[in-house]
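> When you get a sec, could you give me coordinates for this:
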Amino acid sequence: MKTTCFTLLLWLTITAAHAQNGTEVYLLDLSEKAGNVTLSNPRNVSNKPGYDNQPFFHPTKPLLYYTAMMPEGQTDIWSYDLRKATRTPVTLTPDSEFSPTVLPDQTHLSCIVQRKANGDQDLVSYDLTDTEKTESLLESKKTGKIGYQAWLNADEAVVFVLGTPNTMHYLNRKTGRDTVIAGQIGRSLHRVPGQRAFSFVQQVGDAWLVRSYDPVRNQVSDIATSETTSEHYNAWLASGTLLESRGSELWAFSPKTKQWKAITLPADLPRKKLSRIAVHGNHLAVVVDE
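Model (predicted):
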């Protein structure tokens, strides 16, 4: 019975991008003053029917990476140039690439590669100057099928591993350490600004909590509650303000007041369900249902 349930879960995960409604990636201007977040000028930067998701900003270049479903049904990584307003494919392969993440060296992009041949989901690095050059960072046959990732430096990362329950692993490539830190986690993994720590969302009893993991102390701490009925997608502002999407709304958690506050959204942003969020400087990217 357990094998049957796991097989069903795996099949549902692999086919999720095909089965779910189409989504678009919107880019907005962002400012924060006295703890108040202001968003303006929304524009659709993916702008095609189907699945466009998982935005990630390059930390020093005016580029936004995202996952785009192609007519053949597989997904590739694309980039959007914020200055030129142009879209460019980064990967064009028979396999499916998900969860683009610029590595700390800023010259490589890691992503999840879902193998067409057997459904394995491996963590792979692409050289941004020549995407034909790849390196396998983590094989799912060793760890389990990987869904998402966040990096602290060139050696340390946390990854979301599919299972019953889904778990967060801490990886240290230098020492070879692979440790399960938490179970029953959500899909939003991030580095906490100004800290040597990761944030994640975890179900604890009937509640969902945004928590942090400090690998030096091997310590998990609570940051905030997460709306129980939301999909638990977060993003951090450099100031330490935490954002969360809740249905068609965005909320902000202040590290000073320890309170959540709804963000007023621009009138010209479609009133659809919002999900994944990415932030860099004065830009915010959010995934909006078609």
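
> CA atoms for contacts and neighbours, from now on please.
OK.

> residues touching the nearest residue to Ala197 once chain neighbours are set aside, list them.
Counting by C-alpha to C-alpha, 6 or more residues apart in numbering, Ala197 lies nearest to Asp214, which is 4.6 Å off, once chain neighbours are set aside. Applying C-alpha atoms under 8 Å, 6 or more residues apart in numbering, we find Asp214 in contact with 196-198, 220.

> show me where the stretch 1-150 of the chain has helices.
Listed in chain order, the helices of the stretch 1-150 of the chain (DSSP state H, counting those that start in this stretch) span 2-14, 16-19, 140-143.

> closest to Arg83 out of those helices?
Evaluated over the helices of the stretch 1-150 of the chain, closeness to Arg83 peaks at helix 16-19, with 29.1 Å, by C-alpha to C-alpha.

> Go through the lengthiest strand in the chain and flag the buried ones.
If you go by DSSP state E, the chain has its longest strand at strand 23-33. By neighbour count with 16 or more other C-alpha atoms under 10 Å, strand 23-33 contains the buried residues 23-31.

> In strands only, show me the contacts of Asp214.
Filtering the contacts of Asp214 for strands - DSSP E - leaves 198, 220.

> between the contacts of Asp214, which is closest to Cys111?
Nearest to Cys111 among the contacts of Asp214, counting by C-alpha to C-alpha, is Phe198 at 18.0 Å.

> Skipping its backbone neighbours, what lies nearest the closest one in space?
Using C-alpha to C-alpha, 6+ apart, the nearest residue to Phe198 is Arg191, at 4.4 Å.

> again with Glu249
Closest to Glu249 by C-alpha to C-alpha, 6+ apart is Leu274, at 6.8 Å.

> Quick check: that neighbour vs Gly205, distance?
Distance of Leu274 to Gly205, computed by C-alpha to C-alpha, to the nearest Å: 26 Å.

> More neighbours: the two, which one.
Leu274 (24 against 6; other C-alpha atoms under 10 Å).

> just checking, that one touches Ser248?
Yes - assessed by C-alpha atoms under 8 Å, Leu274 is found in contact with Ser248 at 5.2 Å.

> can you pull the contacts of the residue lying closest to Phe98 once chain neighbours are set aside?
Nearest in space to Phe98, with sequence neighbours left out and distances taken as C-alpha to C-alpha, 6+ apart, is Ile112 at 5.0 Å. The contact partners of Ile112, by C-alpha under 8 Å, 6+ apart, come to 97-100, 121-124, 146-148.

> The structure of the following sequence is requested for comparison with the preceding one:
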Amino acid sequence: MIKLKISIGLCVFAMLIGQAYGQSAPPSEPKKVDFPHTDIFLFDLDLTNSQQPLSQGKNATQRQGYDNQPYFTPDSQSFLFSRGDDYQTDVYEYALGTGEITQITDSPATEFSPTPSNNNQKIAFVSDRNGGIWLADRADANHPKWLLESIDNREPVGYFALNHDSKDLLYWSRYGYAMILANVQTGSYHYVSGNTPPATPHIIPNTNRFSFVHRQGNGQVWIKELDPNSKAIRPLIMVNGPNHNYAWAPDGSILMIQNDVLYRALPEQGQQWITLADLNALRIKQANRIAISPDGKKLAVVGQSAK
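The predicted model follows:
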């Protein structure tokens, strides 16, 4: 169903989806946004099976439109994602057991990068509302709270990772392509690094540390670790390709797609990138973003059908 909603069209969302906005419509008309067509493909994942790590693949969303930024819930029973119509985006949820898709938000604003809390009762997301990152109760998802309101931080945010236990928040700012560490509870603010490509930071599994992507002065792009307590930064592994999206598996693996090939690395064991699967052979093209369920048994891939 197409909903005629008004979006202010901040350029961060053009960067998020890799597309530019169209020309502005007259003031009395809602602005139409040129969201790309993307689907979310779901696979069974078995990293112990070197011959066939991916199986039972299917197109979970399968429609003409924008379905992107999947994030699995803590119980690994569903994933949240951002779905766009011609004018804005809302948060939806896909149930793995039934394949049912449920709409979570239905507001005049946009919602990107939906991220569930540890108890799955709250959802954080990036929005074109004032202030960037918002947190909503599932029971009242259309009335979220501005996460950094206490310090009046209006910095435009593209991507983020939120530790719901420590309240540490690492986000990618459009100002100078910078990575910022803040704390929602204390209001602390720490500039981590500039020259960071637009990519989602992550909480490293079974730790309180974050990972983020950094382009060094020599042009190399690395996934690096940040300790929010000491503020120490440690390089983990170099990125070999133009795609900067990646995901952590619970065993400490990093999975990443480059040119429609899925790779895996185990940086703590000194293992560099090895090929896991050719996604073209699985009828997926232009794949870029991925997500792994907390139990390590499911993989979501964002791309298009290659027929």
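
> ok so, going back, so what does the residue nearest to Phe198 of the first structure match up with in the second structure?
Residue pairing (TM-score structural alignment): Arg191 of the first structure is matched to Ile203 of the second structure.

> which SS state does the counterpart of the residue nearest to Glu249 of the first structure in the second structure fall under?
Under the alignment (TM-score structural alignment), Leu274 of the first structure pairs with Ala287 of the second structure. Three-state assignment for Ala287 of the second structure (DSSP: H, G, I helix; E, B strand; the rest coil): coil.

> show me the contacts for Ala287 of the second structure.
Ala287 of the second structure makes contact with 257, 259-260, 279, 301-304, according to C-alpha under 8 Å, 6+ apart.

> mind giving me TSV with those residues and columns for secondary structure, neighbour count and distance to Gly97 of the second structure?
Output for these, formatted as TSV (DSSP: H, G, I helix; E, B strand; the rest coil; neighbours: other C-alpha atoms under 10 Å; distance: C-alpha to C-alpha, whole Å):
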residue	secondary structure	neighbour count	distance to Gly97 of the second structure
Ile257	strand	28	26
Asn259	coil	15	31
Asp260	coil	19	27
Leu279	coil	20	24
Val301	strand	27	18
Val302	strand	23	20
Gly303	strand	24	22
Gln304	strand	19	23
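
> conserved subset of those residues in the first structure?
Retained in the first structure (both residues aligned by TM-score structural alignment, their matches' C-alpha atoms under 8 Å) from these: 257, 259-260, 301-304.

> excluding its backbone neighbours, what's nearest the counterpart of Pro250 of the second structure in the first structure?
Aligned by TM-score structural alignment, Pro250 of the second structure pairs with Ala238 of the first structure. In space, and not counting its chain neighbours, Ala238 of the first structure is closest to Pro193: 5.9 Å by C-alpha to C-alpha, 6+ apart.

> Relative to Val180 of the first structure, how far out is the counterpart of Asn183 of the second structure in the first structure?
Using TM-score structural alignment, the partner of Asn183 of the second structure in the first structure is Asn172. Using C-alpha to C-alpha, one obtains 12 Å as the distance from Asn172 of the first structure to Val180 of the first structure.

> what does Lys48 of the first structure give?
Separation of Lys48 of the first structure from Val180 of the first structure (C-alpha to C-alpha): 38 Å.

> can you pull out the strands in the stretch 201-307 of the second structure?
In the stretch 201-307 of the second structure, the strands defined using DSSP state E, counting those that start in this stretch lie at 202-203, 210-215, 221-226, 233-238, 246-248, 254-258, 261-266, 271-278, 284-285, 290-292, 298-305.

> Please convert those strands to TSV, extending it with distance to Tyr92 of the second structure.
As requested, these are exported to TSV (distance: least, C-alpha to C-alpha, whole Å):
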stretch	distance to Tyr92 of the second structure
strand 202-203	21
strand 210-215	26
strand 221-226	29
strand 233-238	33
strand 246-248	20
strand 254-258	24
strand 261-266	26
strand 271-278	28
strand 284-285	22
strand 290-292	16
strand 298-305	15
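
> what about those, which gets the closest to Thr196 of the second structure?
Closest approach to Thr196 of the second structure among those is made by strand 210-215 (4.5 Å; C-alpha to C-alpha).

> Give me the mean distance between that closest one and the first structure.
Per the superposition on the first structure, strand 210-215 of the second structure and its aligned residues are separated by 0.5 Å on average (mean C-alpha distance after the TM-score superposition for the first structure).

> Show me what that strand is packed up against.
Identification of packing neighbours for strand 210-215 of the second structure by 3 or more C-alpha pairs under 8 Å, 6 or more residues apart in numbering; DSSP states H and E yields strand 202-203, strand 221-226.

> For burial, what's the neighbour tally of the aligned partner of Leu39 of the first structure in the second structure?
Matched across to the second structure, Leu39 of the first structure falls on Leu54, judged by TM-score structural alignment. Leu54 of the second structure has 21 neighbouring residues, counting by other C-alpha under 10 Å.

> do Gln149 of the first structure as well
24.

> I figured it was touching Val161, is that so?
No - with contact defined as C-alpha under 8 Å, Gln149 of the first structure does not count as touching Val161 (9.3 Å).

> OK, contacts around Gln114 of the first structure?
Listed by C-alpha under 8 Å, 6+ apart, the contact partners of Gln114 of the first structure are 95-98, 120-122.

> run the last query once more with 7 Å
By C-alpha atoms under 7 Å, 6 or more residues apart in numbering, the residues touching Gln114 of the first structure are 95-97, 120-122.

> what lines up against it once you look at the second structure?
Mapped onto the second structure by TM-score structural alignment, Gln114 of the first structure lines up with Asp128.

> Please report how far its match lies from Pro70 of the second structure.
According to C-alpha to C-alpha, Asp128 of the second structure and Pro70 of the second structure sit 19 Å apart.

> residue in the first structure matching Phe112 of the second structure?
Under the alignment (TM-score structural alignment), Phe112 of the second structure pairs with Phe98 of the first structure.
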